[in-house]
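In: Have a look at this prediction, sequence included:
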Amino acid sequence: MDLDIVVPVREGAANEQLRFALRSWAAHLPHGRVWVVGHRPAWAVGVQHIPTRQRGTKYENTTLAVRTACEHAAVSSRFLLANDDMFVMKPLVEMPVLHRGPVRNVETYYAAGDYLRGMRETRDLLADLGHPDPLSYELHVPMPLDKAGMLDALDVARHLDVVHKRTLYGNLTQLGGAEIRDVKIMRRSPGGYTEDDVFLSTMPDSFAAGHVGAYIRRTFAEPGPYETRRA
């Protein structure tokens, strides 16, 4: 049985990245239902919707979205956790388990800020729980997980305001997987990816005005089953 896809979506814009992410999943990623948690854009059809109140930070809002999905009886007991900027560029038989390597190495890419603080606090929590050299699962690719395991991980980290929930879950459940580089493309100019890459992710600017965004839009030029047809 194919896993459902759960995607937290922030309030606000029309979200063209989500439109093309949905097209890519429909074309290349075997799945059951798609669950949009939080905000559903007006153009999105054929998806399940779980509304949430988005009154916290972006980290708190996404954690609430994941918890809400895990607690929802109709969501499959195992599902793929995705973001609205994750694109699957080549056909898959199923989504593999992937990680970014040891957290201690990933830390070196970041200078400061809440994200790095959350990474370190999650790392320290995992060390306290018997995982002294944890792997980072903070990749911009869909992640297979089970609801019960993620709820346990979120309960353990209730005291953290910026929890790296993928990393916490992956280590607590000893998920394993294969190591890859992160696929996020932040710049407008060419480079950083090839047309052989299976996964891509973008920033709003690199999607809207960058070389990578143009490539994604060309690849998935036709509307998919999860959107209204434009006039």
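Out: Cool, got the structure.
In: contacts, neighbours, all on C-alpha from now
Out: Will do.
In: check contacts around residue 102.
Out: Shown in contact with residue 102 (C-alpha atoms under 8 Å, 6 or more residues apart in numbering): 133, 134, 135, 136.
In: And the buried ones among these, selectable in ChimeraX?
Out: To isolate the buried members of the contacts of residue 102 in ChimeraX, using 16 or more other C-alpha atoms under 10 Å:
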select :134,135,136
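In: out of the contacts of residue 102, who's nearest residue 24?
Out: Nearest to residue 24 out of these is residue 136 (C-alpha to C-alpha; 24.8 Å).
In: What residues does the closest one make contact with?
Out: Taking C-alpha under 8 Å, 6+ apart, one finds 99, 100, 101, 102, 103, 106, 166, 167 in contact with residue 136.
In: got another, please set it beside the one above:
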Amino acid sequence: MDWVIPVRVGEPAEELRYALRSIAAHVPHGRVWLVGYRPSWVRGVRHVPTRQLGSKYRNTTLAVRVACEHLEISDPFILANDDMFVLRPISEVPVLHRGPVRDVEAYYEARSSGAYLRGMRETRALLAELGRPDPLSYELHVPLPVSKAGMLRALDLGRRLDVLHKRSMYGNLSRIGGEQTADVKLIDPRAAVPEEWTFLSTLPTAWRGEAGRHVRARFPRPCRYEGAR
């Protein structure tokens, strides 16, 4: 399967550099597609530019739609982020979820508020209207296998939401199932990466801390997807 990575505008995009190294080292795959922006140092990937004029949520939703409508991108494909790292060799990307949305919603309600939580609630309510009263959350920071027709249906039905949780919309409407797991996004710069993790994602705080050092040490050599710094 091809890998599709939405990329926001900005250089040098060091997390993307190491995400590409991890894919090249550990995952059998077809082509890699960057949708949105392509940093100047990237080589050997396909690129589909998009206009990034909205919020980060709208920009990534547009990128996913563009990927689903692109005739050359494989169907299905693997949807990933530019800060997702594959830490060990895998033969295929598993389908993973975070458990019921109601539980994830309660977790965020105790810690934060804002657009992301509102989008979670609105997506859950929409899924209930569509016959999925107790949906699963697929909002994990791990790669996700995506069927084009299923994702386009999810995006069309969720078009009116400003912050659509598109992975969850897709996963529940397409009944993709999967295995429950905890999220692998690290925030704390002091947090160590658990040895058993296959996937890792980082916020900038963690990238500048222990997790970032872990990833850079694991993938010290350039891969076929990068040119000179």
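Out: Ah, there it is. No experiment lies behind these values; they were computed from the predicted model shown.
In: TM-score for the pair, please.
Out: After superposition, the two chains reach a TM-score (TM-score structural alignment, normalised by the length of structure 2) of 0.97; 226 aligned residues with a C-alpha RMSD of 0.9 Å.
In: before we move on, the earlier item: for the contacts of residue 102 of structure 1, which one is nearest residue 63 of structure 1?
Out: Closest to residue 63 of structure 1 out of those is residue 136 (17.0 Å), distances taken as C-alpha to C-alpha.
In: Any figure for the gap between the closest one and residue 111 of structure 1?
Out: To residue 111 of structure 1, residue 136 of structure 1 is 17 Å away according to C-alpha to C-alpha, to the nearest Å.
In: With residue 26 of structure 1 instead?
Out: Residue 26 of structure 1 is 37 Å from residue 111 of structure 1, where distance means C-alpha to C-alpha.
In: Give me the more crowded residue out of those two.
Out: Each of residue 26 of structure 1 and residue 111 has its neighbours counted (other C-alpha atoms under 10 Å); residue 26 has more, 17 against 8.
In: Map that one onto structure 2.
Out: Structural alignment (TM-score structural alignment) places residue 26 of structure 1 against residue 24 in structure 2.
In: Three-state assignment for that match, please.
Out: At residue 24 of structure 2 the chain is in helix, as set by DSSP: H, G, I helix; E, B strand; the rest coil.
In: for it, what are its contacts?
Out: Counting by C-alpha under 8 Å, 6+ apart, residue 24 of structure 2 has contacts 223, 224.
In: All the helices of structure 2, residue numbers only.
Out: In structure 2, helices defined by DSSP state H lie at 14-26, 56-69, 101-109, 115-129, 148-157, 166-173, 204-207, 210-218, listed in chain order.
In: List the buried residues of the third one.
Out: Looking back up the chat, that one is helix 101-109 of structure 2. Across helix 101-109 of structure 2, burial judged by 16+ other C-alpha under 10 Å covers 101, 104, 105.
In: The second one contacts residue 97, doesn't it?
Out: Spelled out, it's residue 104 of structure 2. No: in this structure, residue 104 of structure 2 is not within contact of residue 97 by C-alpha atoms under 8 Å, at 10.8 Å.
In: highest average neighbour count across the helices of structure 2?
Out: Greatest average neighbour count among the helices of structure 2 goes to helix 166-173 (a mean of 23), per mean count of other C-alpha atoms under 10 Å.
In: on that earlier part again, so the match of residue 26 of structure 1 versus residue 175 of structure 2, what's the distance?
Out: Counting by C-alpha to C-alpha, the gap between residue 24 of structure 2 and residue 175 of structure 2 amounts to 30 Å.
In: What of residue 189 of structure 2?
Out: 36 Å.
In: Neighbour count for these two, which is higher?
Out: Taking neighbours as other C-alpha under 10 Å, residue 189 of structure 2 and residue 175 compare with residue 189 leading, 18 against 13.
In: Contacts only, for that one.
Out: Residue 189 of structure 2 makes contact with 205, 206, 207, 208, 209, 210, 211, according to C-alpha under 8 Å, 6+ apart.
In: Counterpart of it over in structure 1?
Out: Aligning on TM-score structural alignment places residue 189 of structure 2 opposite residue 188 in structure 1.
In: Likewise for residue 47 of structure 2?
Out: Using TM-score structural alignment, residue 47 of structure 2 sits opposite residue 49 in structure 1.
In: Now for that match: which residues touch it?
Out: Counting by C-alpha under 8 Å, 6+ apart, residue 49 of structure 1 touches 35, 36, 37, 38, 40.
In: Ok, residue 210 of structure 1 next?
Out: Contacts of residue 210 of structure 1 by C-alpha under 8 Å, 6+ apart are 187, 188, 189, 190.
In: Also residue 185 of structure 1?
Out: 192, 193, 200, 201, 202, 203, 206, 212.
In: Do I have it right that residue 30 of structure 1 meets residue 92?
Out: Yes: Residue 30 of structure 1 is within contact range of residue 92, at 7.1 Å (criterion: C-alpha under 8 Å).
In: Compare neighbour counts for these two and give me the winner.
Out: Set residue 30 of structure 1 next to residue 92 and count neighbours by other C-alpha under 10 Å: residue 30 wins out with 17 against 14.
In: ok so, going back, can you lay out the contacts of residue 136 of structure 1 as TSV showing distance to residue 157 of structure 1?
Out: Putting the contacts of residue 136 of structure 1 into TSV (distance: C-alpha to C-alpha, whole Å) gives the following:
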residue	distance to residue 157 of structure 1
99	20
100	21
101	21
102	20
103	17
106	20
166	12
167	12
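In: hmm, back to that, so which of the contacts of residue 102 of structure 1 is the closest to residue 86 of structure 1?
Out: Nearest to residue 86 of structure 1 among the contacts of residue 102 of structure 1: residue 136, at 17.4 Å, using C-alpha to C-alpha.
In: Now check structure 2 for the residue matching that closest one.
Out: By TM-score structural alignment, residue 136 of structure 1 lines up with residue 137 in structure 2.
In: likewise residue 11 of structure 1?
Out: Following TM-score structural alignment, the counterpart assigned to residue 11 of structure 1 within structure 2 is residue 9.
In: residues in contact with that match?
Out: Counting by C-alpha under 8 Å, 6+ apart, residue 9 of structure 2 touches 36, 37, 38, 39, 52.
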